[in-house]
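J.: Provided below for reference: sequence and predicted model.
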Amino acid sequence: MTAPVPPRPRRPLTLRDVSEASGVSEMTVSRVLRDSGDVSAKTRDKVLAAAKQLGYVPNKIAGGLASQRVNLVGVIIPTLSNMVFPEVLSGINEVLEHTPLQPVVGLSRYDPPHEEKVLFEMLSWRPSGMIIAGLEHSEAARAMLRAAGIPVVEILDLDGEPVDSVVGISHRRAGAEMAETIAEAGYRRIGFLGTKMPMDHRARKRFEGFTGALARRGIEIIDQEFYSGGSGLAKGREMTRALLERTPDLDFLYYSNDMIAAGGLLYCIQTGIDVPGRLGLAGFNGIELLDGLPLRPATMDIRRREIGRRAAQIIADCAEQGLSGKGERVALRPLFDPGDTLRQAPSNGGQARSDHV
């Protein structure tokens, strides 16, 4: 454990900052940002460009409010249709319900421009902190987060450079550990089933870690099947059927999440494929809902509720201490569960461990 990085001195941006950056008066800047008054298109574009580059967000709360902050914590996640994120929200709420702070949730839809829009609206109400999924954001979004003058916690991913604090796991490491476990179990002809979504950076990093670890053992992915849109049991069945019809001699299928892995498992059971003897399976996320299946898919639990709790605690501590940020890094190690779909259980047993560095 190491001491947190000292918070960088930050202050909220003002109209004067935008005025100086754009070369026009504060009154003109105010008219442009309020979309009122007679301002030329050229001047308007100049002001808006300067505001975006700086990360300036207008203040929507009453000017007489002494603190110029409200007891809200903005939380931005990609979706509520994936069961990972409601559990993160549960962890956040478990901590904040014992404080004056109240979480407010927005959805980014894995779309950077939409994330910018949601972030802009949330910051305009001057929340006491922000919790946001992932480390990859547009330059405009990162500028807004840096300029907000409030604690920011990016969650779920450690593979990148955070704006302020970060809580999560290394997805590259998680993918590599899964690959090593599969290889140790003796599987060699491996297929991958995952998402086409280019903005799902965490899934991409797991795939990079997975293929990199296999390559170091002289193993390559034999075939792949990708999908777009929401994941589910039907999607997993469909993808598994397509992949096995195309490449029937595969001996292991690695899925990017547990839901499609469960669909693949049901397809194998229905068609009489011996799991794990003839074909091994593994997913990702450790979703408890799947515990009722005839066999439990091998998986990794990323400790999403704990991630939510740790992130909320950082925000609560900052609010109590009057800090604009902590620069804290909380690294959690996912818990491996061999389930019933590997020929042999890994020797390390996936012992729980939390590294707070």
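T.: Cool, the structure landed. Numbering: from 1, shown residues only.

J.: For the rest of this, base every contact and every neighbour count on C-alpha atoms.
T.: OK.

J.: Which strand or helix spans Gln224?
T.: Using DSSP states H and E, Gln224 maps to strand 221-227.

J.: In terms of secondary structure, what does that strand contact?
T.: With contacts defined as 3 or more C-alpha pairs under 8 Å, 6 or more residues apart in numbering; DSSP states H and E, strand 221-227 has these neighbours: strand 190-195, helix 233-246.

J.: what angle do it and strand 190-195 make?
T.: On the basis of axes from the mean of the first three to the mean of the last three C-alpha atoms, to 10 degrees, strand 221-227 is oriented at 20 degrees to strand 190-195.

J.: Could you list the buried residues of strand 221-227?
T.: Within strand 221-227, the residues that count as buried by 16 or more other C-alpha atoms under 10 Å are 221, 223-224.

J.: For Gly129, state which of these is nearest.
T.: Closest to Gly129 out of the buried residues of strand 221-227 is Gln224 (40.7 Å), distances taken as C-alpha to C-alpha.

J.: For Gly286, which residues are in contact?
T.: 258, 299-302, 337 (C-alpha atoms under 8 Å, 6 or more residues apart in numbering).

J.: Number of residues surrounding the closest residue to it other than its chain neighbours?
T.: Counting by C-alpha to C-alpha, 6 or more residues apart in numbering, Asp301 is the residue found nearest to Gly286 once chain neighbours are left out, at 4.0 Å. Applying other C-alpha atoms under 10 Å, we find 18 residues neighbouring Asp301.

J.: Surely Asp301 and Glu288 touch.
T.: No: between Asp301 and Glu288 there is no contact under C-alpha atoms under 8 Å: 9.4 Å.

J.: Quick check, Trp61 in contact with Met122.
T.: Just so we're on the same page, residue 61 is Ile rather than Trp. No: if you go by C-alpha under 8 Å, Ile61 and Met122 don't touch, sitting 11.3 Å apart.

J.: hang on, the earlier thing: how far does the strand holding Gln224 sit from its chain's centre?
T.: Centre-to-centre, strand 221-227 and its host chain are 23 Å apart (C-alpha atoms, centre = their mean, to the nearest Å).

J.: all helices of the stretch 201-350 of the chain, in order?
T.: Remark: helices assigned in the stretch 201-350 of the chain by DSSP state H, counting those that start in this stretch are 201-216, 233-246, 258-270, 304-321.

J.: for comparison:
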Amino acid sequence: MSDDIKLPRRPLTLKDVSIESGVSEMTVSRVLRNRGDVSEATREKVLKAAKALGYVPNKIAGALASSRVNLVAVIIPSLSNMVFPEVLSGISEVLDETPLQPVVGVTNYLHEREETVLFEMLSWRPSGVILAGLEHSDASRAMLAAAGIPVVEIMDTDGEPIDSVVGISHRRAGREMARAIVKHGYRNIGFLGSKMPLDHRARKRFEGFTEALAKEGIEIMDQEFYSGGSSLVKGREMTERILERSPEIDFLYYSNDMIGAGGLLYLLEKGIDVPGQIGLAGFNGVELLDGLPKKLATMDAGRRQIGREAARIIAGCTDGTLEGGQRIELTPKLQYGQTLKRR
């Protein structure tokens, strides 16, 4: 996109793409509808301009072309991760009292997939967008900025939002967990989590965690990472591997509760004293795990409240009772459970 071009506050049109690409509106239309005989060079020029501008075709035809539908695009990275169904419940609780309806898209933590989902959802002109995280591709950010509708990024406040944001500081959550672990006498600490280039929030917690440990003169003794969905099985396997390498570890910090629960079950099966010999903590405060033999120490990120607040912002911006640019940072709450001993 040309350096001197500014995105309009109104929805983008074929004319904007025509001006940016230097191609007629009719040709732009043919390219974007994949109709007619257009040279490959012209097609690339038009698609490049449309992507740079963040232009998304309007699939609402005829007289409705300038309207919005009563849909809210909710874009999350996973449905298998137990965190996001709770967020969706919070969103639904609020939107059920309005004419708005949530429609869910899943990105699998992939920027390319997020671009595709956004493109398709925005083409139906929803009334707002709620999406997880603050990290997006340039193309996704351009589409969101050009959409002319309220956008709420959720789960994370460590960064600059496109519009409104609701979540917690994951760096703060990591720091607070590290301080609690050190305060209660643990020194040989291992970390187990997802491969963090795909999970930005886990990476930020890890950064906050290691930063707080460093201030106490402590380094992570060992680390173990996995890819794929969180599961009890992965937690068991990872715990076994890290303790085989570093049997002197006295605390294991897991990036989420599900793998933490797998680790707890493995240790109890081996007759290891938790939290006396090895302490454990996870993240998310998943209520389903309350039935474990011991209640896992964790940190509640307020998932349902995040969903409610995000939906409240969308509803308020839609009916004119709120303006965009809202920022709501919730406080993560440490839950000691029975796997983090207290002096």
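T.: Perfect, I can see it now. Please read these numbers as outputs of a predicted model, since none were measured by experiment.

J.: Any idea what the TM-score is?
T.: The TM-score (TM-score structural alignment, normalised by the length of structure 2) is 0.96; 337 aligned residues with a C-alpha RMSD of 1.4 Å.

J.: just to revisit the earlier point, okay, the helices and strands packed on strand 221-227 of structure 1 in TSV with mean neighbour count and distance to Met130 of structure 1 next?
T.: Output for these, formatted as TSV (neighbours: other C-alpha atoms under 10 Å; distance: least, C-alpha to C-alpha, whole Å):
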stretch	mean neighbour count	distance to Met130 of structure 1
strand 190-195	22	28
helix 233-246	18	33
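
J.: Which among the ones you listed is found nearest to Ile269 of structure 1?
T.: Each of these has some distance to Ile269 of structure 1 by C-alpha to C-alpha; the shortest is helix 233-246, at 10.7 Å.

J.: Now that closest one on structure 2. Mean distance?
T.: Compared with structure 2 after fitting, helix 233-246 of structure 1 deviates on average by 0.9 Å (mean C-alpha distance after the TM-score superposition for structure 1).

J.: tally of neighbours for the residue mapped onto Arg34 of structure 1 from structure 2?
T.: Superposed on structure 2 with TM-score structural alignment, Arg34 of structure 1 falls opposite Arg33. When neighbours are counted by other C-alpha under 10 Å, Arg33 of structure 2 registers 10.

J.: distance of Arg33 of structure 2 from Leu64 of structure 2?
T.: Using C-alpha to C-alpha, to the nearest Å, one obtains 19 Å as the distance from Arg33 of structure 2 to Leu64 of structure 2.

J.: quick one on the thing from earlier: specify which member of the buried residues of strand 221-227 of structure 1 is nearest to Arg202 of structure 1.
T.: Of all the buried residues of strand 221-227 of structure 1, Arg202 of structure 1 sits closest to Gln224, with 17.9 Å by C-alpha to C-alpha.

J.: Under the alignment, what does that closest one map to in structure 2?
T.: For Gln224 of structure 1, the residue aligned by TM-score structural alignment is Gln223.

J.: Surely that match is in contact with Phe191?
T.: Yes: Gln223 of structure 2 lies in contact with Phe191 (C-alpha under 8 Å); the separation is 4.8 Å.

J.: Distance check, Lys45 of structure 2 against Ser89 of structure 2.
T.: Lys45 of structure 2 sits 43 Å away from Ser89 of structure 2, going by C-alpha to C-alpha.

J.: Strands along the stretch 251-357 of structure 1, start to end?
T.: Along the stretch 251-357 of structure 1, the segments classed as strands by DSSP state E, counting those that start in this stretch run 252-255, 280-282, 299-301, 329-332, 335-337, 354-355.

J.: and the ones you listed as TSV, adding distance to Arg8 of structure 1?
T.: Supplementary listing: the strands of the stretch 251-357 of structure 1 in TSV, determined by distance: least, C-alpha to C-alpha, whole Å:
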stretch	distance to Arg8 of structure 1
strand 252-255	40
strand 280-282	42
strand 299-301	33
strand 329-332	15
strand 335-337	33
strand 354-355	24
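
J.: closest one to Pro12 of structure 1 among the ones you listed?
T.: strand 329-332 (23.5 Å).

J.: Determine the set of other helices and strands touching that closest one.
T.: strand 165-169, strand 354-355.

J.: Where does the shortest one end up in structure 2?
T.: By that I understand strand 354-355 of structure 1. The aligned range for strand 354-355 of structure 1 is empty, by TM-score structural alignment.

J.: Could you list the residues in contact with that strand?
T.: Contacts for strand 354-355 of structure 1 (C-alpha under 8 Å, 6+ apart): 1, 330-333.

J.: Try it again at 10 Å.
T.: Applying C-alpha atoms under 10 Å, 6 or more residues apart in numbering, the contact partners of strand 354-355 of structure 1 are 1, 169, 329-334.

J.: Could you export the residues you listed to TSV, including columns for neighbour count and distance to Pro162 of structure 1?
T.: Output for the contacts of strand 354-355 of structure 1, formatted as TSV (neighbours: other C-alpha atoms under 10 Å; distance: C-alpha to C-alpha, whole Å):
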residue	neighbour count	distance to Pro162 of structure 1
Met1	7	19
Ile169	25	13
Arg329	22	9
Val330	21	12
Ala331	20	13
Leu332	24	16
Arg333	21	18
Pro334	27	20
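
J.: Tell me the residue in structure 1 aligned with Leu292 of structure 2.
T.: Using TM-score structural alignment, the partner of Leu292 of structure 2 in structure 1 is Leu293.

J.: State the distance from that match to Asp274 of structure 1.
T.: From Leu293 of structure 1 across to Asp274 of structure 1, the span is 15 Å (C-alpha to C-alpha).

J.: likewise Gly160 of structure 1?
T.: Taking C-alpha to C-alpha, one finds Gly160 of structure 1 at 40 Å from Asp274 of structure 1.

J.: Count the residues that sit near Gly208 of structure 2.
T.: The burial count for Gly208 of structure 2: 22, using other C-alpha under 10 Å.

J.: Report the angle between the helix or strand hosting Ile75 of structure 2 and helix 303-319.
T.: Assigned by DSSP H and E, Ile75 of structure 2 belongs to strand 71-76. With the same axes, to 10 degrees as the basis, strand 71-76 of structure 2 and helix 303-319 are set at 150 degrees to each other.

J.: need the contact list for the residue of structure 1 positioned farthest from its centre.
T.: Here structure 1 reaches farthest from its C-alpha mean at Asp38, the gap being 42.6 Å by C-alpha atoms, centre = their mean. Applying C-alpha under 10 Å, 6+ apart to Asp38 of structure 1 gives the contacts 28, 31-32, 44.
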